[in-house]
Structures are given as C-alpha cells and as structure tokens.
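Engineer: coords please:
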Amino acid sequence: MEMSEQVLKQLQWRYATKKFDPTKKIPDDLWQVLEQSLVLAPSSFGLQPWKFIEVRNPDVRQKLLEHSWKQTQVVDASHLVVFAIKKNIDAAEVDRYLERMSEVQGTPVDALQGFGNVVKGFLTKPPYPLNLDEWSARQLYIALGQFMTCAAMLNIDTCPMEGLNPAKYDEILGLTDYATVVACPAGYRAEDDRSTPANRPKVRYKLEDVIQYID
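Structural biologist: Model prediction:
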C-alpha cells in the first residue's frame, strides 16, 4: 500500500477508544517510539512548556479513576499519560531552554541571547492579550495530537480525556510546578468494544465545508 493511502487508512481506523483490553500491553519498542513522539513534539519557540507523566503504578491509576468520571480506560489501557503544563512560565524557563540549545547544538549561550530576549519579550509583554497558562495548554495539545497520530500509525489505540478533575490529578500525582490539562490512555481496543465510533463510519463534514481556498 502506498504511504499516502496507509496514512489515510490509519486515520480512518483511529477512534477514541471507550473500552481497552487490559490483557494486551504495548511492546516496549513501540512504546519507546511513542515516548519519542512526545519528546519531538513541536511548540512555539521550541520552548516545550510541559511534562508528560506516565502513570505506571496500578494503585495510582485506580485513585485517578475516581476523578475521571469513572472512565475505565484509565485503569484498563496498557499505558496512561497525563499531559501537564509548566505553570507560570517565565524568563527562567527561557534560560533553561537556551542552556539545552547550547548543549545540543554546540552554540555558546551568549550567542543565543538575542533569540532568548525575543522569547522573554513575548512572555512579559505579549503582542496581544495572553494568559500564559492558556498559551502553554495550546502548545500541549499539539503534543497530544502528535502522540495520537503516531499511535494510530502503529495500530495503537488512544482516548484523549478532558473528563477529569485536574486539581485532584495534581494532588494524587504530587504536581506543584506543573498542572494537569488532559490525559490519554493508550493500548489496544477490546474485541467487544461496542461504542458507536468503533462500529460506524466517521461523521465528518465534507472537505469543501471545512477547507477554504484563497487564491
């Protein structure tokens, strides 16, 4: 099958899985690919204002279930990732990023200060009304989308979940500098998953209804 056809096939195959098979686990080599999909996710300025918490402890996942509208994907899926933003991102976070950039690219930190000042200026005096935590959350959803798409390419099911209590998640996970935004279980759909998305064609508007061309 041509790559372009395969991509569309997998996007048609993907759906928000309501029931996972708890006996099926994602192989380590495939999970490492999905971890790298998170590491490699794009963000504005490359700043990466986030952390991805893999909840491996089954007891902790059971505690999270109570604060996830009883959605059993939290405990049944092979893996559970909680997507959290770095709260109150500031100039110190920019300096941290510049240090990492210097380390990876071999560029002296001093030579990066011009770029760093641009980013700091955006954070301190944005060109439009901006809540920085909301801005960070928008960056986080880019990572979520990349994670879900890569999972679909690997025939791995996911279910993005906003139906949770972020404050309780933060409490259970011990988050202080970071704040929960969304969670995403990943694994393999149960054979008896009878949820509507799994058994009916996707309902999407026609291409001409959602894509506008300006020539």
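
Engineer: contacts and neighbour counts: CA atoms only from here.
Structural biologist: OK.

Engineer: check which helix or strand covers the closest residue to residue 44 other than its chain neighbours.
Structural biologist: Nearest residue to residue 44 in three dimensions, chain neighbours excluded: residue 139, at 6.9 Å (Cα to Cα, 6 or more residues apart in numbering). Here residue 139 is covered by helix 132-153, with elements defined by DSSP states H and E.

Engineer: Mind giving me the packing neighbours of that helix?
Structural biologist: The contact analysis (3 or more Cα pairs under 8 Å, 6 or more residues apart in numbering; DSSP states H and E) places helix 132-153 against helix 3-13, helix 28-39, strand 79-86, strand 157-158.

Engineer: Pick the most buried one from those.
Structural biologist: Comparing the helices and strands packed on helix 132-153 by mean neighbour count (mean count of other Cα atoms under 10 Å), strand 157-158 comes out on top with a mean of 27.

Engineer: what packs against that one?
Structural biologist: Using 3+ Cα pairs under 8 Å, 6+ apart: strand 157-158 touches helix 132-153, strand 178-187.

Engineer: Look up how far residue 184 lies from the residue nearest in space to the middle of the chain.
Structural biologist: The centre of the chain sits closest to residue 144, judged by Cα atoms, centre = their mean, with a distance of 2.4 Å. With distances taken as Cα to Cα, to the nearest Å, residue 144 is found 8 Å from residue 184.

Engineer: For the comparison step, fold the sequence that follows:
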Amino acid sequence: MHFLDIAKNRYSTKKYNPNEKLSEDIVQQLTQILRLSPSSINSQPWKFTIISDTKVKSELAAVSYHNLEKINQASHLVVFSAIDNVEKFENENLSQLPEAAVNYYHQLVKPLGEAGIRNWMQHQVYLSLGFFLAGCASMGIDSTPMEGIQPDKYNEILKYDGYTALFAAAIGHRDVADFNQPTLKPKFRRPLEEVIDHM
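Structural biologist: Reported below is the predicted structural model:
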C-alpha cells in the first residue's frame, strides 16, 4: 500500500478491542521504530516506556482525564518522555555526538537558557511521536496520541528520574464499531490550497 493511502486511512482510535493484543514480535518492531526516530543533531533526548501490564495501565488511565477508557482497552500504552535536566543531557547525550553537532548545540541551543533547552528537547520528542504514528499505521496498528495526561502523576507512577512524561499513545486494534474510523466518520482536513504553498 502506498503511504498516501495509509495517511488517508489513519485516524485517532477512540474505541479499542480489548481482546486483541499485539504480538511480541510486533511490539519488538515498534521498539526499533522508536529507537530509530529522527531528532535534531541526533540528540535523542528521550525515553519511551511501553506498558502492557494491566495494573500499571489502569493506574495511568486513572490520571489521563477523558482518555481513561481508551488506555484500559488498548493493547499497550507508550509513554513519551524527555530529559528534564540539562546537565544530564550534556553529560550523557551531547558527549556522544560528533563535533559539528556539539558546536551547533553550543552556538544555537545553549544560548536559549535552561527553559529554552528543555523546550528544544521536548520538540525532539514530538518528532518521534509523528514517526511512531506513521510506523504504526504502516503496520496496520491503530493508535491514539494523547496529551490529555497528568505528567506529574505519570512521573510518580513510572518512577521517572531525570525524565518527565510529555504525552502518551495508546496502540492496539480498533473495535469494529469505533465511531471515529474514516469509513464511519469521513476524515476532515482543510482544503489543500489553504495549507500548502508552492513557490
């Protein structure tokens, strides 16, 4: 299938089939897709936590606002987190990068200050989300990106140290009656001429 067809059919799943779990082989492929995500200067300032344990998923669902049901139904939940300590990033990630990347960081990112650097790192995690959602769609796996979580509670439950949760994605297989799928609710996008310029 061409990627354009995949893009036309991909959507945010609202209702999952709780009886249809992803195989271990599929999950392992997804871990590799996450690991291979792109980032500015190959900075990789992230951690991905893949959760299948029902108890942990339920705890996270309870601090996820309107996403509770989706998380409990989905096969897995993937939590996307960013390094929240600039010194940690510079010591552990930046130190492994080539000189050109280090120079870029010191010239264009470091002057932004701590808040700006954290913001830059979080942008990289959003890049990984887009890559991951596309990967899921290419494999016929349904997904739901969700910013509607309580990061502080996620950090406590997952015992994060040096990282902070930003958002999550439920993954699995849709319920056949999910109202949000394109065959039941046509996908809406703004007209092409409103969002694309050619020069």
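
Engineer: thinking again about what came up before, quickly list what's touching both of residue 144 and residue 184 of structure 1.
Structural biologist: Residues touching both residue 144 of structure 1 and residue 184 by Cα atoms under 8 Å, 6 or more residues apart in numbering: 83, 160.

Engineer: if we can go back for a sec, looking at the helices and strands packed on strand 157-158 of structure 1, which one is packed in the most?
Structural biologist: Comparing those by mean neighbour count (mean count of other Cα under 10 Å), strand 178-187 ranks first with a mean of 25.

Engineer: mean shift of that one relative to structure 2?
Structural biologist: For strand 178-187 of structure 1, the mean distance to aligned residues of structure 2 following superposition is 0.5 Å (mean Cα distance after the TM-score superposition for structure 1).

Engineer: need the contact list for the residue nearest to the centre of structure 1.
Structural biologist: By Cα under 8 Å, 6+ apart, the contact list for residue 144 of structure 1 reads 38, 83, 160, 184.

Engineer: Dump these into JSON lines; add distance to residue 70 of structure 1 as well.
Structural biologist: JSON lines is the format used below for those (distance: Cα to Cα, whole Å):
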{"residue": "38", "distance to residue 70 of structure 1": "26"}
{"residue": "83", "distance to residue 70 of structure 1": "19"}
{"residue": "160", "distance to residue 70 of structure 1": "15"}
{"residue": "184", "distance to residue 70 of structure 1": "14"}
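
Engineer: I'd say residue 82 of structure 1 and residue 55 touch.
Structural biologist: Yes. The pair residue 82 of structure 1 / residue 55 is scored as a contact, 7.5 Å apart, by Cα atoms under 8 Å.

Engineer: Spatially nearest residue to the counterpart of residue 152 of structure 2 in structure 1 (excluding sequence neighbours)?
Structural biologist: Counting by TM-score structural alignment, residue 152 of structure 2 lines up with residue 167 in structure 1. Distances taken as Cα to Cα, 6+ apart place residue 180 nearest to residue 167 of structure 1, at 7.4 Å, with adjacent residues excluded.

Engineer: Looking for the alignment partner of that neighbour in structure 2.
Structural biologist: Looks like residue 180 of structure 1 aligns to residue 165 there (TM-score structural alignment).

Engineer: ok, back up a step: what's the match for the residue nearest to residue 44 of structure 1 in structure 2?
Structural biologist: Aligned partner of residue 139 of structure 1 by TM-score structural alignment: residue 124.

Engineer: so what's its match up against?
Structural biologist: Counted by Cα under 8 Å, 6+ apart, residue 124 of structure 2 has contacts 38-40, 43-45.

Engineer: Please tell me which one of those residues counts the most neighbours.
Structural biologist: residue 45 (26 neighbours; other Cα atoms under 10 Å).
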